[in-house]
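Novice: pasting the structure only:
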């Protein structure tokens, strides 16, 4: 059983541009230097060096060939490299036509010539293009005017690739909805039609009977079951019967089969109570197995929670697994501390100890994990909405010490818990959140501008995030 999550692959459309009144030879020089630097960084990009002799955008006739080439190659975002001043209206026309994330950048200008002449005036061109992109209503990401060797260049390019990954993932999301939401969970109610109309987010609903059928089919696949059981034995301390463990493995394999069948990227399951009547287990550990694969499966049919997990996973570029949690209780000793916990669906790689495959806190059936998560710096995020408006709650936290818990859990500390508490209660958020042991707040913040979502910080850190994005 291959549980390792696949690394995302993002392809960049590279568009160096110039304006005729500045040095064409110098623009050609810098279009080449920038391409070399992107290659050094391992960026997969599609060049326009065959569109004209210079490999530069500077005439209206260049736009359609570039569009055709980029679409054929399946690029995920475009980089407008101002090799000299650049032609702002051509950049805007191309960007509008492509409808993809846009990285606006130009190399820092050199010292003027002894006679006072300047070869490129790149910074001035960036000012012009930024304005015209706004006129065309094209959202864009600005990477500070820097040298190719500056650390801001590498960081800015890598962050932009992550932004492209979030946008690509969000715009092509299909979620397996396994049964209805639990009756008691009115908080996880969603507007399926609106998600499709606004964001192209699709649901693939299947009844509980179809899920059970998939589990029974998985039980009959001895080879597949043995592979999953071997993985469980290697990564979990088993404290339930062998038959119950076998059912956990069959549920994981059955869910994976349905996710593949319906072309989904994530799942949301009605984890209680009908499932226990049919299988006699909780699905938490089975969820954890798929979560380890980078296929988020969230609890209580929380569709918005699954969307949150996909966004966070995409922002992390496959480097770290995310975890789906409840905001539960305040820390008994730390005024800004809170317990993140759930019955046991977190990936094993999140834990600071070998998870125990056992019984959950609030239910009588086995199949949940118990383990404390690693401490360290975190990003916490929640996509949610109501009344036609959607936003992304996001911010940072850090793992701290606290009392022993059950299920998968982590005590965290934020800057101001009372402010966060009010933000969740006043909405549009609920008691569910997704965490990851990476700082992906700037990437998620930047991705929101392309998705029609309002970024909503629970701490007043927006200026700090913008300063990071400026390379400060």
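Specialist: Yep, that arrived. Predicted model, so just to flag it, every value in this text is computed and none were measured. Numbering: from 1, shown residues only.
Novice: use CA for all of it now, contacts and neighbours both
Specialist: OK.
Novice: need the contact list for residue 117.
Specialist: The contact partners of residue 117, by CA atoms under 8 Å, 6 or more residues apart in numbering, come to none.
Novice: Work out for me the element it sits within.
Specialist: For residue 117, there is no enclosing helix or strand under DSSP states H and E.
Novice: Then residue 103?
Specialist: Counting by DSSP H and E, residue 103 is part of strand 102-105.
Novice: tell me which residues in whichever helix or strand comes after that strand are buried?
Specialist: Next helix or strand after strand 102-105 toward the C-terminus (DSSP H and E): helix 122-135. Neighbour-count burial for helix 122-135 flags 122, 123, 125, 126, 128, 129, 130, 132, 133 (criterion: 16 or more other CA atoms under 10 Å).
Novice: try stretch 102-110
Specialist: Buried, per 16+ other CA under 10 Å, within stretch 102-110: 102, 103, 104, 105, 106, 107, 108, 109.
Novice: try stretch 167-176
Specialist: Neighbour-count burial for stretch 167-176 flags 167, 168, 169, 170, 171, 173, 174, 175, 176 (criterion: 16+ other CA under 10 Å).
Novice: How about stretch 95-102?
Specialist: Across stretch 95-102, burial judged by 16+ other CA under 10 Å covers 95, 96, 98, 100, 101, 102.
Novice: check contacts around the last one.
Specialist: What it means is residue 102. Counting by CA under 8 Å, 6+ apart, residue 102 makes contact with 77, 78, 79, 80, 95, 139, 140, 141.
Novice: Among those residues, name the ones in helices.
Specialist: Judged by DSSP state H, helices contain the following of these: residue 95.
Novice: closest to residue 194 among the contacts of residue 102?
Specialist: residue 139 (22.5 Å; CA to CA).
Novice: Against that first model, consider the following:
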């Protein structure tokens, strides 16, 4: 995948001047060795120039990690640590940062070998708040070299997301379709997050598409599509137009990314798109998303943002689906009940017209868009990629700006069941514990739109920390409460 941040984490050890500096040196070396032994040498850098004991040391360490190309920072309290210098280091480092601390090593060395970093983390956290510095602190931030190495590894997806957001541009085309106010959210929060937004007319896109007619690259893209679709290539006559559209989007990205490294797209796909372009863009959206360039449907800007976050956290293809329809009682009784530990209200169908990458479908066929073909000629609705979504673990999530410009998010882990959907589009039967209550008291209560991003695997822990880090209030991060834990708006009498 391209369009992804490459991470290089700098480890800087600190020491209070009344503690032996050698403690921090030996512990930093042990931490780096433990990390490289378990996770490899790529993407990690041990700052050798000094142990930070003063503001002068802070400047020296900062220059060193910048020169080494580090875009994420681990401040490692080898002992108690200098609360001013260590937090100034975090303040002046332009990128995500993490604070962790060394545990004591042996009961036989608690005089000259005691570091008191457990205590030092308290002072560090207080000074971070004094200076309004965002930093990631793990659930239990004190550990042995091996345990701290694991903490750094868990920091990686969080850091990737923060680095990515700081260099992201979202390109949109056209206003949201009529009756899609749910996808129309204030863009102010994008700027608060450091994200750029370029809003264009779909007429601009149509003009660019027409300029690509006869592009000599179309044939090679068609060949790629044919190889990808295989026997599922049921609409070969539309591939040349789809290839033309794909090239249009890719060229637009390169011409409009400006100074930003990463791009996501919020694309228009109806109602006038089909009649003017002569196809639907679903398959192209799926192909770009599989290449690391998320494309949301229906000009869903925060959907594109959510997809991008899921892509960099999971380092895998994501998708955007409607939280769409209930599972019929007869299907539940025949194919789910007794086979899987879910009630009917724990299940639902996630669907979109055909925007999910072929690698995330159990089977796929190029078809026409059934819903649109009810009111339009079928030939202009071709271009969807249909199939049942692959079974396995998923995380359903979304980052959203509310109508009153507040950041909100939700995360729910579950799975796609290996049960045939018997329906159309890119679709799967999803199961999330206590989904019915989550649907009512988070999704409906907090006014979320029907689109949710899907990451293929369980990434709730990392996403929760990403949302916290970028400023979503903890009380505004919804998740599916376990049975017996009541939502604030849930009627206590049922």
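Specialist: Great, that's in hand. Everything quoted here is computed from the prediction, not taken from an experiment.
Novice: TM-score for this pair?
Specialist: Their TM-score after superposition, calculated using TM-score structural alignment, normalised by the length of the first structure, is reported as 0.89; 448 aligned residues with a CA RMSD of 2.2 Å.
Novice: looking at it, residue 392 of the second structure is touching residue 419, isn't it?
Specialist: No: taking CA atoms under 8 Å as the definition, residue 392 of the second structure is not a contact partner of residue 419, at 11.2 Å.
Novice: quick one, which of those two is more surrounded?
Specialist: Neighbours were counted for residue 392 of the second structure and for residue 419 using other CA atoms under 10 Å; residue 419 has more, 17 against 14.
Novice: Counterpart of residue 131 of the second structure over in the first structure?
Specialist: Aligning on TM-score structural alignment places residue 131 of the second structure opposite residue 136 in the first structure.
Novice: who touches its match in this structure?
Specialist: 92, 93, 96.
Novice: residue boundaries of the helices in the stretch 201-350 of the first structure?
Specialist: 208-220, 222-235, 242-261, 274-279, 284-292, 303-315 (DSSP state H, counting those that start in this stretch).
Novice: got the angle for the second one vs helix 208-220?
Specialist: So that's helix 222-235 of the first structure. Here helix 222-235 of the first structure runs at an angle of 90 degrees relative to helix 208-220 (axes from the mean of the first three to the mean of the last three CA atoms, to 10 degrees).
Novice: so what secondary structure elements neighbour helix 222-235 of the first structure?
Specialist: Where contact means 3 or more CA pairs under 8 Å, 6 or more residues apart in numbering; DSSP states H and E, helix 222-235 of the first structure is packed against helix 208-220, helix 242-261.
Novice: ok, 7 Å please
Specialist: Contact partners of helix 222-235 of the first structure among helices and strands, from 3 or more CA pairs under 7 Å, 6 or more residues apart in numbering; DSSP states H and E: helix 242-261.
Novice: how big is the offset of the helix it packs on relative to the second structure?
Specialist: For helix 242-261 of the first structure, the mean deviation from the second structure after alignment is 1.5 Å (mean CA distance after the TM-score superposition for the first structure).
Novice: can I assume residue 479 of the second structure is in contact with residue 412?
Specialist: Yes: judged on CA atoms under 7 Å, residue 479 of the second structure makes contact with residue 412 at a distance of 5.4 Å.
Novice: which residue ranges form the strands in the stretch 251-400 of the second structure?
Specialist: All strands of the stretch 251-400 of the second structure, identified by DSSP state E, counting those that start in this stretch, fall at 262-266, 295-296, 318-325, 347-352, 365-368, 382-388, 392-401.
Novice: Then the stretch 51-200 of the first structure?
Specialist: Applying DSSP E, counting those that start in this stretch to the stretch 51-200 of the first structure gives strands spanning 77-82, 102-105, 141-142, 174-178.
Novice: residues in the second structure matched by the first one, start to end?
Specialist: When the second structure is aligned by TM-score structural alignment, the counterpart of strand 77-82 of the first structure is residues 72-77.
Novice: how big is the offset of the matching stretch relative to the first structure?
Specialist: Stretch 72-77 of the second structure sits 1.2 Å off on average (mean CA distance after the TM-score superposition for the first structure).
Novice: The first structure: which residue goes with residue 196 of the second structure?
Specialist: Matched by TM-score structural alignment, residue 196 of the second structure corresponds to residue 202 in the first structure.
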